[in-house]
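[1] sequence unknown, structure follows:
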């Protein structure tokens, strides 16, 4: 959409993350062919450290790094389209990027996606504690359960678990990692007493014991307490099961959809789920996806948008949507209509599009055109004032706290945001002019650690009284 001026303005500051992936193109299939796009350089550490410096210069709150295990092989029954158009393949591990980016920044947060379905909680707990130490408390974990059967087959299973069953697994998983992060080591367990020759007081380190429906764990966490202990918890599910999980566990929730009519009810439902879990409204930050094409003038931005579209790959977009929904769009003609989809993949993916105009069915061609830039998020095009108006109107209409701004052409997308959008939002009093000190959680919520009634708080060293620890 093109930004229109004159939208009403709120007073609360807007949060902004750079939304990207350790791959080529991310959610704009085909844009890697653009002559100014550098996303094929994703294999270089310099690519990522320069992005981190750019984002911190623009005072962005964080870099949110998506991830997927498995290949998009639903479209036309195989991986050829995804491979041909670099539709989130090849893709590297996002966690490997964080240490280098943290070294060249001081405040920028890092949200990394890690799939809990395919990794033992003991291993994930150590990785996140390590990253929390190395970033001095700037790490967040985007909790996902996976949706691709290709990932399940790679792990030796015929298909992914049923949608709601994956959230049952996640509940048990979270109890294990909370006990490791919060309960295994007491505050003060690490003495570093050279004179006495005591590094750790054994009496203040506990073996956690967990017997649940999915995990049986008897272990001492290998890492000493990190600045946040539990990383900031991100989550992206908006199904009924996903909302319930978010209400109990998430601090930041990522929602995606093309219109305020789609997003606003989801935001309200997420806040209601958090309230049902006894949590306060300020305990949840909701981010929605958006692609922003901003330039010095509206005309220049619109020209840039048109230029980007010429490099988009409709087939790559259909490969992406086929993987998200579980429906093989390659079996349909471009002018065939697509109806509502119910599958064990991402249940809301096609609904995100269809609900933009529920009065009619969508054709395959329209789905491909819609998702070529930014996936299923809205695309805002204009000069700084127009885009800022649109962003403010979006925040007011949806109730979100911030945006995950996706890359279109790298790093041009984020360079333009830093140069044009951020200063305009600052001028309006809608964006910070300096980072707050401290950890990522302190910047977002004013504290370093999770507090009751969040379930992590019940797993602290005092949890020995609850039978959680030895």
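    That came through fine. Computed from a prediction, not measured in an experiment: that's the story for all the values here.

[2] switch to C-alpha atoms for all contacts and neighbour counts from now on
    Noted.

[3] How far does stretch 100-118 sit from its chain's centre?
    11 Å (C-alpha atoms, centre = their mean, to the nearest Å).

[4] wait, stretch 423-438
    That offset, for stretch 423-438, works out to 22 Å (C-alpha atoms, centre = their mean).

[5] what does stretch 227-236 give?
    12 Å.

[6] Ok, stretch 266-286 next?
    Centre to centre, stretch against its chain (C-alpha atoms, centre = their mean), the figure for stretch 266-286 is 18 Å.

[7] Residue 309 contacts residue 373, correct?
    Yes - using C-alpha atoms under 8 Å, residue 309 makes contact with residue 373 at a distance of 7.4 Å.

[8] Tell me which of these two has more neighbours.
    residue 373 (31 against 17; other C-alpha atoms under 10 Å).

[9] which residues touch that one?
    27, 28, 29, 291, 309, 312, 379, 408 (C-alpha atoms under 8 Å, 6 or more residues apart in numbering).

[10] Going by secondary structure, it is in what exactly?
    For residue 373, there is no enclosing helix or strand under DSSP states H and E.

[11] same question, residue 344
    Judged by DSSP H and E, residue 344 forms part of no helix or strand.

[12] And the residue lying closest to residue 224 once chain neighbours are set aside, how far from residue 208?
    Closest residue to residue 224 apart from its sequence neighbours, by C-alpha to C-alpha, 6 or more residues apart in numbering: residue 185 at 6.7 Å. Distance of residue 185 to residue 208, computed by C-alpha to C-alpha, to the nearest Å: 10 Å.

[13] now swap in residue 466 and tell me
    Residue 466 is 12 Å from residue 208, by C-alpha to C-alpha.

[14] Which one of the two is surrounded by more residues?
    Between residue 466 and residue 208, counted using other C-alpha under 10 Å, residue 208 has the larger neighbour count: 24 against 10.

[15] residues near the nearest residue in space to the more buried one that is not next to it in sequence, how many?
    Spatial nearest neighbour of residue 208, chain neighbours left out: residue 469 (4.6 Å); criterion: C-alpha to C-alpha, 6+ apart. Using other C-alpha under 10 Å, residue 469 is surrounded by 24 other residues.

[16] how close does residue 469 sit to residue 188?
    17 Å.

[17] before we move on, what about residue 110?
    Taken as C-alpha to C-alpha, the span from residue 110 to residue 188 is 27 Å.

[18] okay, these two: which has more neighbours?
    Under the neighbour definition other C-alpha under 10 Å, residue 110 and residue 188 were set side by side, and residue 110 has more, 31 against 13.

[19] residue ranges for the helices of the stretch 1-150 of the chain, please.
    45-57, 80-85, 98-103, 121-134, 149-154 (DSSP state H, counting those that start in this stretch).

[20] try this one next to it:
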């Protein structure tokens, strides 16, 4: 029986604090260099040396102002504030790597589809097909206010808007330019064949556009699509659009249950169970020996901020936990922020004391501690028992977390045949799925391809309303 190869993303953010809050105070942590090119190019080089599939860069629009009703702790502990634009990092990191993929977060409420489609195509060209997009709809009321709105739209409406946003992008990426549009005929003075470029027309509930995509077809056309919503509406969105989905799970059994639901959602949407790669967020503290790993973990705990972790969770749920005593029951109610986060907390009946204990490393992520063999044992258990495909490795101390994993864990995974020993050639989508650079013909986006581009396994859809002849 062939055992599943593990996929790996490094999880990061263009900020000082990301998931494990308070760790910026550790003397070996370099996250305060986040606003330098050298910081990011070094990380990219380390990850490529370790054959990581990608660097996933999170982002938020807004700030955490729910805990204590202000941003004081957020600013003191650098809880994802300050935070810089993640898209500006890609070109520099792509220049020092050849294979590493980049999954970059963008909120559909802060972008316009036409210009965003060009930005994505541009970076997919510059990276030679290594770009992914983490599609988010936002969950911070502070971000909505900062963008000039009264507040967040209702939870499910945010996904309705995202559906419309992606449909317009698909028309631009998949339907505007045919594969053979670029001629590059110097003698005939024809760079592009006008007959192979088509105006798109879109009149959706949220967006309207009529025109030509600005960019010629990039290696992947549509970037690899990532998504992390686990509410009912979020899973519905994922089953239509996503290729890689991030889930939160405390243990392999929880991961298996979530994976089963997600894969069934894909089947119900007319896709295959293996059309989605499922990732779990995880933290790893590894040493040459078990004792060294435990000592390192205990050292890390001395610098972490459980209070900052709870403040982050306050904004995730929309609940100010500072208003409750340590053991006082918390009324969770319905949330317009992250529904899954508040539902889980409500079902478990977590008190503030519970939350502080869970955030002892500044985060609620499952944490694996041990020597390379022990960590690999646990990673394999997650993959095999959890029916997941890989991990988002969170950073604790930067770049130490990544360097330790690359130097100690990767060789053990490779020795057991659970991890690649060389990169597969080709764009990111092919590296992940082994099916080529483009979205499959069964994906929702394929219906907007020009008929000449549709594969032989699917009849050409009716695109009369999607593209207009030049």
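    Looks like it arrived, so ask away. What you see is a predicted model; the values in this text were computed from it and never measured.

[21] any chance of the helices of the stretch 1-150 of the first structure in a markdown table, with mean neighbour count too?
    Shown next, in a markdown table, are the helices of the stretch 1-150 of the first structure (neighbours: other C-alpha atoms under 10 Å):
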| stretch | mean neighbour count |
| --- | --- |
| helix 45-57 | 18 |
| helix 80-85 | 19 |
| helix 98-103 | 19 |
| helix 121-134 | 20 |
| helix 149-154 | 18 |
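
[22] So which of those helices is nearest residue 278 of the first structure?
    helix 121-134 (25.9 Å; C-alpha to C-alpha).

[23] Aligned to residue 258 of the first structure, what sits in the second structure?
    With TM-score structural alignment as the criterion, residue 258 of the first structure lines up with residue 250 in the second structure.

[24] how near is its match to residue 49 of the second structure?
    In terms of C-alpha to C-alpha, residue 250 of the second structure sits 29 Å off from residue 49 of the second structure.

[25] Residue 213 of the second structure matches what in the first structure?
    Checking TM-score structural alignment: residue 213 of the second structure goes with residue 221.

[26] Spatially, and excluding backbone neighbours, which residue is closest to its match.
    residue 180 is the one closest to residue 221 of the first structure (C-alpha to C-alpha, 6+ apart), at 5.3 Å.

[27] quick one, what contacts the corresponding residue of the second structure for that neighbour?
    Under the alignment (TM-score structural alignment), residue 180 of the first structure pairs with residue 172 in the second structure. Each residue near residue 172 of the second structure by C-alpha under 8 Å, 6+ apart is listed here: 114, 117, 200, 212, 213.

[28] Look at residue 172 of the second structure and tell me its secondary structure.
    Secondary structure, DSSP: H, G, I helix; E, B strand; the rest coil: residue 172 of the second structure is helix.

[29] And residue 43 of the second structure, what's its match in the first structure?
    Residue 43 of the second structure maps onto residue 51 in the first structure, by TM-score structural alignment.

[30] Check the gap between the counterpart of residue 419 of the first structure in the second structure and residue 49 of the second structure for me.
    Per TM-score structural alignment, the equivalent position to residue 419 of the first structure in the second structure is residue 407. Using C-alpha to C-alpha, residue 407 of the second structure is found at 9 Å from residue 49 of the second structure.

[31] For the lengthiest strand in the second structure, give me the average deviation versus the first structure.
    The strand that spans the most residues within the second structure, counting by DSSP state E, is strand 277-286. Mean deviation of strand 277-286 of the second structure relative to the first structure after superposition (mean C-alpha distance after the TM-score superposition for the first structure): 0.5 Å.

[32] Can you spell out the matching residue range in the first structure for that strand?
    Using TM-score structural alignment, strand 277-286 of the second structure pairs with 285-294 in the first structure.

[33] And the contacts of the matching stretch?
    So stretch 285-294 of the first structure is contacted by 15, 251-257, 263, 267, 301, 304-305, 373-374, 377-384, 387, 400-408, 413, 416-417, 420-421 (C-alpha under 8 Å, 6+ apart).

[34] My guess is residue 432 of the first structure contacts residue 13. True?
    Yes - the criterion here is C-alpha under 8 Å, and residue 432 of the first structure meets it with residue 13 at 6.8 Å.

[35] who's in contact with the nearest residue to residue 214 of the second structure once chain neighbours are set aside?
    Excluding its sequence neighbours, the residue lying closest to residue 214 of the second structure (C-alpha to C-alpha, 6+ apart) is residue 118, at 6.1 Å. If a contact means C-alpha under 8 Å, 6+ apart, then residue 118 of the second structure has 213, 214, 215 as its contacts.

[36] Make a ChimeraX selection of the buried ones in those residues.
    This is the ChimeraX syntax for the buried subset of the contacts of residue 118 of the second structure, where burial follows 16 or more other C-alpha atoms under 10 Å:
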select :213,214,215
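
[37] Now that we have the contacts of residue 118 of the second structure, can you turn them into a markdown table and tack on secondary structure and distance to residue 137 of the second structure?
    Output for those, formatted as a markdown table (DSSP: H, G, I helix; E, B strand; the rest coil; distance: C-alpha to C-alpha, whole Å):
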| residue | secondary structure | distance to residue 137 of the second structure |
| --- | --- | --- |
| 213 | coil | 24 |
| 214 | coil | 25 |
| 215 | coil | 25 |
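
[38] of the contacts of residue 118 of the second structure, closest to residue 11 of the second structure?
    residue 215 (29.4 Å).

[39] The aligned residue in the second structure for residue 137 of the first structure: neighbour count?
    Matched by TM-score structural alignment, residue 137 of the first structure corresponds to residue 129 in the second structure. Neighbour count for residue 129 of the second structure, taken as other C-alpha under 10 Å: 27.

[40] hang on, residue 129 of the second structure packs against residue 224?
    No - judged on C-alpha under 8 Å, residue 129 of the second structure makes no contact with residue 224 at a distance of 9.3 Å.

[41] Could you tell me which residues touch both of those two?
    With C-alpha under 8 Å, 6+ apart as the test, residue 129 of the second structure and residue 224 both reach residue 428.
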